[in-house]
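1. Quick one, fold the following:
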Amino acid sequence: MEPARTTTLAPVTMVLLTITVTTLRLPSKSPGVCSGRGYCSPPVLKKYGPFGAGGGNYFSDVAQDSPVDKMLFWGGSWQDSCQFGAGNYTSPRYPTAGGGQRYFALQKDETFTSVTMYSGGYFNALVAQTSFGRSYSSSGATNGNTFTYNLLQGETIYGFFGYIGGYVYSLGFYVQQLGTGCICNPPYYGPTCNLFNCFGKNFGDPTVCSSGGNCTAADTCVCNPGYSGRNCEIFYCSNRLNNATSACSGRLAGTCASPDNCVCNPGYTGTNCEIYYCNNQLYNTTGVCGSRGTCVAPYYSSAGLCVCPDGYGGPKCDIYGGTNLISVFPVIATTQNAVTYSTCCSSAPCSTPTCYPDYRYFGPYPDPQQVLWEHPPNNGLGYHNIALNRNYLWFSAQVSTGNKNTGSNFAAYVYLDGALAYTSGTITS
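-> A predicted model of the protein is given here:
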């Protein structure tokens, strides 16, 4: 590779001036720029200088389409002394130009990294040889005052101008600053327009396309087997749509998490969450509720409950309470301030109930279609009654005040004819 060249002219007493230039190549203008989804923002041409003394004739050499690879100089003789790493190399001496024009030329794999201008006619340049990763610089005068200008990152030299005569009087340069980056075509974004979303989620998000496919382009999901829909949001469990109320034996039993994959709630099991137990026995086993009651599916609990016919109660419907006993069964308390239920009948008649923890007693009420819910004394106060229809099955209840006395509000989740319902009211004495 031909080394850099330095021109040495007749000494002139002038102020020493230094210009340092850092350059970068323009990005490719190929279709792959900005990932093919946008375009580079327009570059801006700037002018710096000229720097140096006055006099001479004005010249301008500006490249229009690419960074400059040579620099125009005037007259004198050429002699280069270049340094490579720790060693030295001296180029041949060029003949005297006699005031004619000469160029400082770069090789194809070189770029300007710094330029030093001495207004007395001296010129030094530092170039980078990119293919070998090394650099070399010309020698020259280093004494005197200097002026240094560093180009911004993203700028490159696009031309030189100044005043020349018997030597270079002054020197300036044109630089082209790259634009701010890629201007992306919607809906793409990112520094190189390489990012896009599928329905509000980045294409690399593990939950994109409903976790059931791959986001291959903006709002374009390629679904995995078993998934369908624009966002791969449609799939089935046992031929039931994933968000259908009947999927996985109903929402109380489980959730259809992926194709034919039911995630069962506590108390349920089976491929379709169709299996549950009462008293550690399968719900449809003979005698599971003493051959009298019905095993009701769990409601956010670890087991089902036995619903007993009038006159019977207990976990297996094995407690007889006579005609005054309407129903006895466990109650699941789901909140810290849930009422403590502790009364039931162990024998008929039910004139003096015997207390059993975690059981609830329904007693007689003037209206045959209504029964009483009782909760125990609190702070010395007596029992308080709430009237409910007989076909309500309570699974949780809560009183909204700490004392649970007359006038307190209550709320409960209940089963009404096999369907989950909600009721609320006010405690009466």
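
2. only C-alpha atoms for contact and neighbour calcs from this point on.
-> Fine.

3. right, and the helix or strand after the one helix or strand residue 48 maps to?
-> If you go by DSSP states H and E, residue 48 is part of strand 44-52. Note on strand 44-52: by DSSP H and E, the next helix or strand toward the C-terminus is strand 57-62.

4. That following strand: which residues count as buried?
-> 61-62 (16 or more other Cα atoms under 10 Å).

5. From residue 213, how far off is residue 78?
-> For residue 78, the distance to residue 213 equals 68 Å [Cα to Cα, to the nearest Å].

6. Do I have it right that residue 361 meets residue 375?
-> No: contact between residue 361 and residue 375 fails when scored by Cα atoms under 8 Å: they sit 9.1 Å apart.

7. More neighbours: which of those two?
-> Taking neighbours as other Cα atoms under 10 Å, residue 361 and residue 375 compare with residue 361 leading, 25 against 20.

8. So which bits of stretch 411-419 are buried?
-> Neighbour counts over stretch 411-419 (16+ other Cα under 10 Å) mark 411-415 as buried.

9. Helix or strand: which one has residue 112?
-> Taking DSSP H and E as the criterion, residue 112 maps to strand 110-117.

10. Please name every helix or strand in contact with that strand.
-> strand 123-129 (3 or more Cα pairs under 8 Å, 6 or more residues apart in numbering; DSSP states H and E).

11. what angle separates the strand it packs on from strand 110-117?
-> Calculated by axes from the mean of the first three to the mean of the last three Cα atoms, to 10 degrees, strand 123-129 forms an angle of 160 degrees with strand 110-117.

12. To compare with the earlier structure, here is another sequence to fold:
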Amino acid sequence: MTASENPGVLRLDAQGVQIWRAGQKPVSIDEVAEGLRAHCIFAVPADRARLTQIEVRSDEHRHLKKSLPFMLEDEVIDPVESMHFSYAPIDDSHYLVALTSHAEMTSWLERLGDQFEGPFFHEALLLPWQPGEVCAVVEAHSVLLRWGEHQGARVEYDLLAPLMDALPAPPEAVIVYGGDQERDLALLPNLSQERAQWRQGDFGTALMLVDSAQGFIDMRQGVFAPSLPLRRWWQKWKPLTIALLVAVVLQVASDMAQYWRLKESNIALRTAIEASYRKANPQGALVDAEKQLDRQIAEYAVGAKGLMFTRVLDRIGRAVSMGGELTLSNINYSDNTGEVRLDLLAPTYDEIEALRERFAAGGMEAILETSSQRGVQVRARLRVTL
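-> Down below sits the predicted model:
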């Protein structure tokens, strides 16, 4: 077995919570920085938690969480409602189960504090082990023992020998860690003493040979599973979050200020547009100055006949103005037909005929639609075709 790097292990003893590291003496948790505790695991006391194995049919796997307490009801003394069951698969049909009481789990979590987020591993399974071996750490008044990949416990001195004799097969080697070789080996039965290898050391010494890659069963399951480390995340992201909120507030304030400036500019622009429109059209309702003005200007643009009203008006005006006695009382222009109707007042019919001749000379056809004598004046209506 080769030495491997291991995390810190938190254990409970008479002095309180101690941190054990491979090859080192234990240190009180109060003497260790809080950041180092986050990378520790908790060693569940082997005399307060039990390990067992069960066989599960393939159709029962999905319901194991609910059925497990009833499957082990005959193997525990306390009511199953007060027990905490955690499990992990060994193979397709076997599961390793670790059980203890709800009260014990609650007590351990309170002792470790809210900041602890590490796993709970059974104490005995933290010892190094190889097939055919038994590993034992002799401590004050009891022995921490591991005799299988998923088997281990803590027993008192006088129960160690009977337990060793009760193993299914005699071990090929017994690795014993302790401080007094003669006393420690005397605890073993005769056959085990012959195969024992005593080593000076304690739990920390044994941790030097633990294979960190082996699979452990984490007892923090169900209601005792660690919650998300929101507090730690908040401390980490707090400065960035505050900076982001400040940036958002400043951006919103800037956008609001810009909005009000643009709103004031828009009001001033609309006022200027209305004033400009009223210069061109002082009368009438104002709804949309731009559209209304565009429609009014469009009336003077080139129409369907390719004529522009202003040019038509200029040609007719020149012809009418040449007759000094003529008065133009009304003019009506139709772009669709290209015709202009004129209502005129003249002193005689000769003036009307002279106007028709001027229209003809200018390339326009003028037809007299109506005429009447009113006192000393003649009233006539002409239809001019362009």
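
13. Give me the TM-score for this pair.
-> The TM-score (TM-score structural alignment, normalised by the length of structure 2) is 0.29; 190 aligned residues with a Cα RMSD of 7.1 Å.

14. the inter-axis angle of the strand holding residue 112 of structure 1 versus strand 44-52?
-> 40 degrees.

15. and the helix or strand encompassing residue 143 of structure 2, what does it pack onto?
-> Using DSSP H and E, residue 143 of structure 2 falls within strand 142-148. Here strand 142-148 of structure 2 touches strand 133-139, strand 151-156, helix 157-165, going by 3+ Cα pairs under 8 Å, 6+ apart.

16. of all those, which gets the most neighbours per residue?
-> strand 133-139 (a mean of 24; mean count of other Cα atoms under 10 Å).

17. counting contacts, what elements does that strand pack onto?
-> Against strand 133-139 of structure 2 (3+ Cα pairs under 8 Å, 6+ apart) you get strand 142-148, strand 173-178.

18. buried ones in the first helix or strand past the last one going along the chain?
-> Sequence-wise, the next helix or strand beyond strand 173-178 of structure 2 is helix 181-186, with elements assigned using DSSP H and E. Applying a neighbour-count criterion of 16+ other Cα under 10 Å, the buried positions in helix 181-186 of structure 2 are 184-185.

19. thought residue 293 of structure 2 was touching residue 278?
-> No: counting by Cα under 8 Å, residue 293 of structure 2 does not reach residue 278; the two are 10.0 Å apart.

20. Show me the longest helix that occurs in structure 2.
-> Counting by DSSP state H, the longest helix found in structure 2 is helix 230-280.

21. what's downstream of that one, the next helix or strand?
-> Following helix 230-280 of structure 2 in sequence, per DSSP H and E, is helix 289-298.

22. Show me which positions of that next one end up buried.
-> Within helix 289-298 of structure 2, the residues scored as buried using 16+ other Cα under 10 Å are residue 289.

23. just checking, what packs against it?
-> In terms of contacts (3+ Cα pairs under 8 Å, 6+ apart), helix 289-298 of structure 2 is packed against helix 230-280.

24. okay, the angle between the helix it packs on and helix 289-298?
-> For helix 230-280 of structure 2 against helix 289-298, the angle by the same axes, to 10 degrees is 40 degrees.

25. what helices or strands is helix 230-280 of structure 2 leaning on?
-> helix 289-298.

26. got the buried residues for the next helix or strand after the helix it packs on?
-> The first helix or strand that comes after helix 289-298 of structure 2 along the chain, using DSSP H and E, is helix 309-321. Residues 309, 316, 319-320 are the ones in helix 309-321 of structure 2 that count as buried (16+ other Cα under 10 Å).

27. Just list what the helix or strand that helix 309-321 of structure 2 is followed by packs against, helices and strands only.
-> Per DSSP H and E, the first helix or strand lying C-terminal to helix 309-321 of structure 2 is strand 327-334. Here strand 327-334 of structure 2 touches strand 339-346, going by 3+ Cα pairs under 8 Å, 6+ apart.

28. Mind listing residues that contact the strand it packs on?
-> Strand 339-346 of structure 2 has contacts (Cα atoms under 8 Å, 6 or more residues apart in numbering) with 325-334, 352, 377-386.

29. Drop anything exposed from these.
-> Counted by 16+ other Cα under 10 Å, the contacts of strand 339-346 of structure 2 give 326, 333, 352, 378-386 as buried.

30. Alright, I will stop here.
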